[in-house]
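> Give me a 3D structure for the following:
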Amino acid sequence: MHSSDKTFLNDNMREQIRREIIDDLDEEFELSLEEDIAGGQLDEASRAFRRTYFHELVRLQGELVKLQDWVKNTGHKVVVIFEGRDAAGKGGVIKRITQRLNPRVCRVAALPAPNDRERTQWYFQRYVSHLPAAGEIVLFDRSWYNRAGVERVMNFCSDDEYEEFFRAVPEFERMLVRSGIQIIKYWFSITDYEQESRFRARIEDPLKQWKLSPMDLESRRRWEDYTLAKEIMLKRSNIPEAPWWVVQAVDKKRARLNCISHLLAQVPYEAAQHPDIVLPERIFHPDYERKPVPEAMLVPELY
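Model (predicted):
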């Protein structure tokens, strides 16, 4: 590669990393429209889209609240599966979905690696306890499809276990659907270049370095193995009762809006009727006297 080409590539990567860090900053100020959040470094088109993004996100989150109320009132049961490569943006969209919802209705299941006992169980067993009851939504941040992805690529399962998974998973999901659970499955798709830039941004950002595990770093080396595993997974587990949906996720903000909008379209929810809320009058007792809080118990007001 010519030296000028390398310089161009490095400059592009540096710009991508800078934008990635700016996007991470946006996550902490999701409801803020202040233009100085990015240090004045965004062009006008990017600023205009940020305004659209924040407006649409709040609107879609309002619809998610309506969906939540409908699920609770009707006893509907929903499972949403989020899969994708490391740094594909699954956690970001899950955060936006749950941001304004009741955790008693909508909860996240993010299971760690199985322990020694769980490895001896029926493969799907540890996931079953996290399935929703009536009136609940469960978001799986990775799911039983770990067997088709990381376990396959990293040789954590045998060929027989891998084949048995694909024999069992369609029937397992059909059984869940027959029991009244709606299953919605998303694969977040990013490019090789985009994943590298996100990983490098995490390396440079001390607030994000914890997100990089040895397994994440190894996934970079095995990019093509993961690609093949993903292609096989989508082909062998895409069933009419629980089809796969692919989210183009190179642009994080557009991916979040597109995914949430699509999710809302999958459930036939309606706005619930709520009675008017009347705040009751406070009861006053003439003999009540509030006691002062001891100084030693007070949190120092540093800000």
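> CA only for contacts and neighbour counts going forward, please
Will do.
> Can you give me the end-to-end span of stretch 176-190?
From its first residue to its last, stretch 176-190 covers 30 Å (C-alpha to C-alpha, to the nearest Å).
> in it, what counts as buried?
176, 177, 181, 182, 183, 184, 185, 186, 187, 188, 189, 190 (16 or more other C-alpha atoms under 10 Å).
> In strands, which of those appear?
181, 182, 183, 184, 185, 186, 187, 188, 189 (DSSP state E).
> With distance to residue 200 added, can I get the residues you listed in CSV?
Output for these, formatted as CSV (distance: C-alpha to C-alpha, whole Å):
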residue, distance to residue 200
181, 39
182, 37
183, 34
184, 31
185, 28
186, 25
187, 22
188, 19
189, 18
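> Could I get the buried residue list for whichever helix or strand residue 25 is part of?
Under the criterion of DSSP states H and E, residue 25 resides in helix 3-28. Under the neighbour-count criterion of 16+ other C-alpha under 10 Å, helix 3-28 has 13, 16, 17, 18, 19, 20, 21, 22, 24, 26 buried.
> dump the residue contacts of the closest residue to the second one other than its chain neighbours.
Pointing back at residue 16 there. Counting by C-alpha to C-alpha, 6 or more residues apart in numbering, residue 16 lies nearest to residue 197, which is 6.2 Å off, once chain neighbours are set aside. When contacts are counted by C-alpha atoms under 8 Å, 6 or more residues apart in numbering, residue 197 touches 13, 16, 17, 20.
> structure for this one too, so we can compare:
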Amino acid sequence: MNEDSLVVQSQIHREGADLHERLSSKRYEKELARLHVELVKVQEWAVHTGAKICILFEGRDGAGKGGTIKAITERVSPRIFRVVALPAPTEREKTQMYVQRYLPHLPAAGEIILFDRSWYNRAGVERVMGFCTEEQAKGFLKAVPLVERAIIDSGVILLKYWLEVGQEEQTRRLEERIHDQRKIWKLSPMDLLSYSRWYDYSRARDEMFEKTDTEDAPWYVVRSDDKRRARLNLITHLLKHIPYEPIAREKVKLPKRQKADGYRESERPIKYVPERF
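Below you'll find the predicted structure:
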């Protein structure tokens, strides 16, 4: 793995490893608020300069990709920070060059695209679950560094994150989804099959890192057993890898409201939502 990665392969989470004490909610919210201010600066910088930023989020089921993406996008514009989570390919898309359906979603000037899973599906779920052949998976791993080199050469800042969760914590999170009606939608039959194939995914992940962790587009691994720490660590890291600068703003002052000039509230009955709380 590239030396600049957050961790090397040997440091990926192992069962029984000592973990930091869980981060308190108060400290988490304080640190996240500070990072949100910086993300707004990134947004303004991207719009002002026409920068193009693409961030990939990969990892096992239950690793916290969705929650991390929500933490990033909570206080910024969805028109600038756009989340892409593609469904299964259509019959037509299955006949295309593999990465073709992802390319239209790459950022234009002033856009920041966050892929909730990406073209690396072929190296992970498709390979492990038999949705592609070994030959197709090997071909993808050989070709993708060239594709990413072309993306970067077009002026895109490309960041690739793998969220790594341990076996016990993954089990806890998936069981929570089973019993929490707010989260049951997150658990699909595919998740259950994937859960049973932990080591097949480990082998696929290891080869993916070996073949696609390049100097141009390295993988960064985030240990995510503690979701709060993982989110703060990832956001802090991506901010350091985007060369943004604060954009000067004009001082904002609310203007005076116009006078009523004879306006009267309509007498038409209004259907208000009942106040139950």
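> Please state their TM-score.
With the length set by TM-score structural alignment, normalised by the length of the second structure, the two chains reach a TM-score of 0.90; 258 aligned residues with a C-alpha RMSD of 1.5 Å.
> Pull up the aligned stretch in the second structure for the helix holding residue 25 of the first structure.
Against the second structure, there is no aligned range for helix 3-28 of the first structure (TM-score structural alignment).
> chain center to that helix, what's the gap?
23 Å (C-alpha atoms, centre = their mean, to the nearest Å).
> Check which helices and strands the longest helix along the first structure sits against.
For the first structure, the longest helix by residue count, based on DSSP state H, is helix 44-74. When contacts are defined as 3 or more C-alpha pairs under 8 Å, 6 or more residues apart in numbering; DSSP states H and E, helix 44-74 of the first structure sits against helix 90-98, strand 136-141, helix 252-266.
> Most tightly packed of the ones you listed?
strand 136-141 (a mean of 22; mean count of other C-alpha atoms under 10 Å).
> Can you check which part of the second structure that strand sits on?
Taking TM-score structural alignment, strand 136-141 of the first structure hits residues 111-116 over in the second structure.
> Stretch 239-247 of the first structure now?
The alignment of stretch 239-247 of the first structure onto the second structure (TM-score structural alignment) covers residues 214-222.
> For that stretch, measure first residue to last.
Start-to-end span of stretch 214-222 of the second structure (C-alpha to C-alpha) is 17 Å.
> in that stretch, what counts as buried?
Within stretch 214-222 of the second structure, the residues that qualify as buried by neighbour count (16+ other C-alpha under 10 Å) are 216, 217, 218, 219, 220, 221, 222.
> now do stretch 196-209 of the first structure
Applying 16+ other C-alpha under 10 Å to stretch 196-209 of the first structure flags 196, 197, 198, 199, 200, 201, 202 as buried.
> ok so, going back, would you convert the buried residues of stretch 176-190 of the first structure into a markdown table that also reports distance to residue 133 of the first structure?
Listed next are those as a markdown table, based on distance: C-alpha to C-alpha, whole Å:
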| residue | distance to residue 133 of the first structure |
| --- | --- |
| 176 | 12 |
| 177 | 13 |
| 181 | 9 |
| 182 | 12 |
| 183 | 13 |
| 184 | 16 |
| 185 | 19 |
| 186 | 21 |
| 187 | 25 |
| 188 | 27 |
| 189 | 30 |
| 190 | 33 |
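> pretty sure residue 108 of the second structure contacts residue 47?
No - using C-alpha atoms under 8 Å, residue 108 of the second structure makes no contact with residue 47, being 10.4 Å away.
> quick one: common contacting residues for these two?
Counting by C-alpha under 8 Å, 6+ apart, nothing touches both residue 108 of the second structure and residue 47.
> picking that back up, what angle separates the helix holding residue 25 of the first structure from helix 90-98?
Orientation of helix 3-28 of the first structure against helix 90-98 (axes from the mean of the first three to the mean of the last three C-alpha atoms, to 10 degrees) gives an angle of 30 degrees.
> any idea how far residue 137 of the second structure is from the nearest residue to residue 99 of the second structure once chain neighbours are set aside?
Spatially, and ignoring its direct neighbours in sequence, residue 99 of the second structure is nearest to residue 119 (6.1 Å; C-alpha to C-alpha, 6+ apart). Residue 119 of the second structure sits 11 Å away from residue 137 of the second structure, taking C-alpha to C-alpha as the criterion.
> Helices of the stretch 201-303 of the first structure, start to end?
214-221, 223-236, 252-266 (DSSP state H, counting those that start in this stretch).
> aligned partner of residue 93 of the second structure in the first structure?
Under TM-score structural alignment, residue 93 of the second structure pairs with residue 118 in the first structure.
> for residue 31 of the second structure, same thing?
Matched across to the first structure, residue 31 of the second structure falls on residue 56, judged by TM-score structural alignment.
> list the contacts for residue 240 of the second structure?
Going by C-alpha under 8 Å, 6+ apart, the list of residues near residue 240 of the second structure is empty.
> Now which residue in the first structure aligns to it?
Residue 240 of the second structure maps onto residue 265 in the first structure, by TM-score structural alignment.
> got it, and residue 61 of the second structure?
Match for residue 61 of the second structure (TM-score structural alignment): residue 86.
> residues in contact with its match?
Neighbouring residues of residue 86 of the first structure by C-alpha under 8 Å, 6+ apart: 195, 216, 219.
> which of those residues are buried?
Buried members of those, counted by 16+ other C-alpha under 10 Å: 195, 219.
> Make TSV out of the contacts of residue 86 of the first structure and add distance to residue 170 of the first structure.
Listed next are these as TSV, based on distance: C-alpha to C-alpha, whole Å:
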residue	distance to residue 170 of the first structure
195	30
216	28
219	27
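> Just name the closest of the contacts of residue 86 of the first structure to residue 138 of the first structure, please.
residue 216 (24.9 Å; C-alpha to C-alpha).
> Against residue 170 of the second structure, how distant is the equivalent of the closest one over in the second structure?
For residue 216 of the first structure, the aligned position in the second structure is residue 191, judged by TM-score structural alignment. Distance, residue 191 of the second structure to residue 170 of the second structure, by C-alpha to C-alpha: 11 Å.
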